[in-house]
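In: Pasting the sequence and the predicted coordinates here, then a few questions.
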Amino acid sequence: MYLKGFIMRIPIMLSVLFVVATLSVAQAAESATDPLTDEKKLVKERLTEKPDTVILAVDGMCCRTCALGIGKKACRLEFVDTAALPPTGVLIDRVNSLLTVSVKKGKIVDIASLAEAIRKAGYNPVRFYQLVEGKKLTVETIAATEKK
């Protein structure tokens, strides 16, 4: 009797397993198509919390000294708000290799000059993130320059 009940439930169990497997594959495929999914999610959260900032993914940042070097170069740019993130207007997340730059109200970020300031400090900017109209995340890939 027990065996008959078990056998009758097999199609239901297989259906449930199929649905779970399908959902798992769909989630894995989504992550595989965009390897930056986690980074984008983190960046969007941070930009939503601090709307007057932009974030750059930067290769090679690993310590507080990185922040000082980049900060010294970036704080000279007219759109960087050093008062919002004292003393240099930048904040480093070395774990995720992200650089947050505070932007003065009403100023437009010059991505090229910001990227150049980061390069002069010895680091390689890779991506530029910004929220448009406070909600849409835009991502711009920053082209690498040839070393001379």
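Out: Ah, there it is.

In: make it CA atoms for all contacts and neighbour counts henceforth
Out: Noted.

In: quick one, strands of the chain?
Out: Ranges of strands in the chain, per DSSP state E, are 53-59, 90-93, 98-102, 124-132, 136-141.

In: What are the buried residues along the longest one?
Out: Going back to what we said before, that points to strand 124-132. Buried residues in strand 124-132, counted by 16 or more other CA atoms under 10 Å: 124-131.

In: sorry, back to before: do you know which of the strands of the chain lies nearest residue 69?
Out: strand 90-93 (10.5 Å; CA to CA).

In: Pasting the second one now:
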Amino acid sequence: MNDDINELIERQWEELHTAYKPTDFQGEDIKHLLTGMYQNWFLDYASYVILERAVPHINDGLKPVQRRILHSMKRMDDGRYNKVANIVGHTMQFHPHGDASIGDALVQLGQKDLLIDCQGNWGNMLTGDGAAAPRYIEARLSKFALEVIFNSKTTLWKLS
């Protein structure tokens, strides 16, 4: 009896698998539909990356990640230096693209020595020396940043 049941199950299994025939995806309509769809998606994503992430804004010269870093540093500001690792962690609330991109952007801002007051080995962009690990370097907003960027008379802040 068990042999009969096993044979029946095997035959049904073979029939199911041999009856499968893939759909014909060679038609011109489907090729055109998929090509157009991917082309539109690529153009949408590429324009988003270029306009919203890669190119600095014409009004202030900052990229969105840099703007978010400064906003995060302002919220953390108590006059003391903060570890870069803490600044990066706090900025991740506003910038969903990972801690490495935030850390690199923060180091680039710090190396320019205008908006961020740095303490520790921040490297040198002229010689190509990298910064120390985020747990070893500290930063705070410079007096210039506090007086110019976060001054309500010079900068109009709005929600994103």
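Out: It's in. From a predicted model like this one, the values you see are computed outputs, not experimental measurements.

In: Please work out the TM-score for the two chains.
Out: The TM-score (TM-score structural alignment, normalised by the length of structure 1) is 0.35; 81 aligned residues with a CA RMSD of 4.6 Å.

In: So which elements touch the longest helix along structure 1?
Out: When structure 1 is parsed with DSSP state H, its longest helix is helix 2-33. Applying 3 or more CA pairs under 8 Å, 6 or more residues apart in numbering; DSSP states H and E, we find helix 2-33 of structure 1 packed against no helix or strand.

In: hang on, the earlier thing: as a markdown table, the strands of structure 1 with distance to residue 115 of structure 1 would be great.
Out: Shown next, in a markdown table, are the strands of structure 1 (distance: least, CA to CA, whole Å):
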| stretch | distance to residue 115 of structure 1 |
| --- | --- |
| strand 53-59 | 9 |
| strand 90-93 | 13 |
| strand 98-102 | 11 |
| strand 124-132 | 6 |
| strand 136-141 | 11 |
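
In: closest one to residue 112 of structure 1 among those?
Out: It's strand 124-132; of these, that one is closest to residue 112 of structure 1 (CA to CA) at 10.2 Å.

In: List the buried residues of the host helix or strand of residue 68 of structure 2.
Out: Assigned by DSSP states H and E, residue 68 of structure 2 belongs to helix 64-76. By 16+ other CA under 10 Å, the buried positions in helix 64-76 of structure 2 come out as 64-66, 68-74, 76.

In: now, among the residues you listed, which is nearest to residue 31 of structure 2?
Out: residue 64 (37.4 Å).

In: For structure 2, just list every one of the strands.
Out: 82-83, 116-119, 138-141.

In: list the helices and strands the second one packs on?
Out: Just to be clear, that refers to strand 116-119 of structure 2. Strand 116-119 of structure 2 packs on helix 99-112, strand 138-141, going by 3+ CA pairs under 8 Å, 6+ apart.

In: Distance to residue 34 of structure 2 and mean neighbour count for these - can I get that in CSV?
Out: What follows is those, written out as CSV (distance: least, CA to CA, whole Å; neighbours: other CA atoms under 10 Å):
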stretch, distance to residue 34 of structure 2, mean neighbour count
helix 99-112, 33, 18
strand 138-141, 49, 23
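
In: Residue 90 of structure 2 is nearest to which of the ones you listed?
Out: Between these, helix 99-112 lies closest to residue 90 of structure 2; by CA to CA that is 10.0 Å.

In: now the strands of structure 2 in a markdown table, with distance to residue 5 of structure 2?
Out: Formatted as a markdown table, the strands of structure 2 follow (distance: least, CA to CA, whole Å):
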| stretch | distance to residue 5 of structure 2 |
| --- | --- |
| strand 82-83 | 70 |
| strand 116-119 | 77 |
| strand 138-141 | 73 |
